[in-house]
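Student: The amino acid sequence is not available; the structure is as follows:
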């Protein structure tokens, strides 16, 4: 499902980013999409969006009202389009992908590293240097510890996923044995 929502969100995020760049409004679009994502990601709104008995127009109007008059007209138009196409559930992912594009455009790549064990500062610095070289730009590193990985690292940078965890290897082996 997460891959599906990303597939749906990507063209909207790319179009919004291109429009933001051509009008010099990247910061305004970032703020607007962040606001829309916060509203659309609220548990009550998620329930409304998923409820087939609530009209798209009602959800659109509620979202516009909550976001207020400070929402730029083009962002409001995007919201209307997403409501008409029943794509409001994709708003948080659109905002996330917009920020990925923004960071990449600024020469910064956001990278999330999940590790089974704590990574000390020296290891973080070495990892950031290696990833910066591999990805061709500066990296903003977020490190998470997840003992369920058993061992190894999982690295995510946009669409790039490097899974060198023991859990990932076990899962791939299990899938290979099913055939």
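Tutor: Arrived safely, thanks for sending. These numbers were taken from a predicted model, which means no experiment stands behind them.

Student: can we go C-alpha only for contacts and neighbour counts from here?
Tutor: OK.

Student: Give me the most central residue, this structure.
Tutor: Centroid-nearest residue in the chain, with Cα atoms, centre = their mean: residue 96, separated by 3.2 Å.

Student: this is the comparison structure:
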């Protein structure tokens, strides 16, 4: 896994620098996400990694599958990856690109896991509080886990705040057993 990230890093940095310099970060992020998702399908992965196809054929196959979702610059990027036999790195390239984009925007992706669905007002209040605490813009994604019983688990990069009832009960159990 670490090796794939190491191989993907120069491509992600180059794509990021190009997109940033041309004011196309959002567009590139969307297109790279599409490529990462499409290339992750088993059938597509088998076709584009087939030794029976030339790198040009592999790139053209992936580009055809994505259709109008890709602009000419991103198509050239795909062709470059294919030429260097690096199409398999697309998911890692997107992940690294997205991390660079988030850092550039001084934003942080936050995952809220709750025991029940939060309404928009509650989500916004949590996002505002986290934004103030982290001194960054916060992009919130939510998930529901009924096993939490109550409360919320917040993940923002390396920071994890477990305010769930299950987490509190586990801490209590550890304290009692100590």
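Tutor: That came in fine, so what should we check first? Because the structure is a prediction, the values reported are computed rather than measured.

Student: TM-score for the pair, please.
Tutor: Once superposed, the chains reach a TM-score of 0.64 (TM-score structural alignment, normalised by the length of the second structure), with 165 aligned residues with a Cα RMSD of 3.7 Å.

Student: Show me which residues of the helix or strand hosting the residue nearest to the centre of the first structure are buried.
Tutor: Using DSSP states H and E, residue 96 of the first structure falls within helix 91-105. By neighbour count on 16 or more other Cα atoms under 10 Å, the buried set for helix 91-105 of the first structure is 91-104.

Student: Kindly reformat those as CSV containing distance to residue 12 of the first structure.
Tutor: Listed next are the buried residues of helix 91-105 of the first structure as CSV, based on distance: Cα to Cα, whole Å:
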residue, distance to residue 12 of the first structure
91, 9
92, 12
93, 10
94, 7
95, 9
96, 11
97, 9
98, 9
99, 13
100, 13
101, 12
102, 14
103, 17
104, 17
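
Student: Closest one of those to residue 22 of the first structure?
Tutor: residue 102 (13.0 Å; Cα to Cα).

Student: Aligned counterpart of that closest one in the second structure, please.
Tutor: Taking TM-score structural alignment for the superposition, residue 102 of the first structure sits opposite residue 101 in the second structure.

Student: Surely its match is in contact with residue 23?
Tutor: No - counting by Cα atoms under 8 Å, residue 101 of the second structure sits too far from residue 23 to count as a contact (11.6 Å).

Student: now the helices for the second structure?
Tutor: Applying DSSP state H to the second structure gives helices spanning 2-21, 25-39, 42-48, 55-66, 72-83, 90-104, 120-134, 165-177.

Student: helices or strands up against the first one?
Tutor: The reference is to helix 2-21 of the second structure. helix 25-39, helix 90-104 (3 or more Cα pairs under 8 Å, 6 or more residues apart in numbering; DSSP states H and E).
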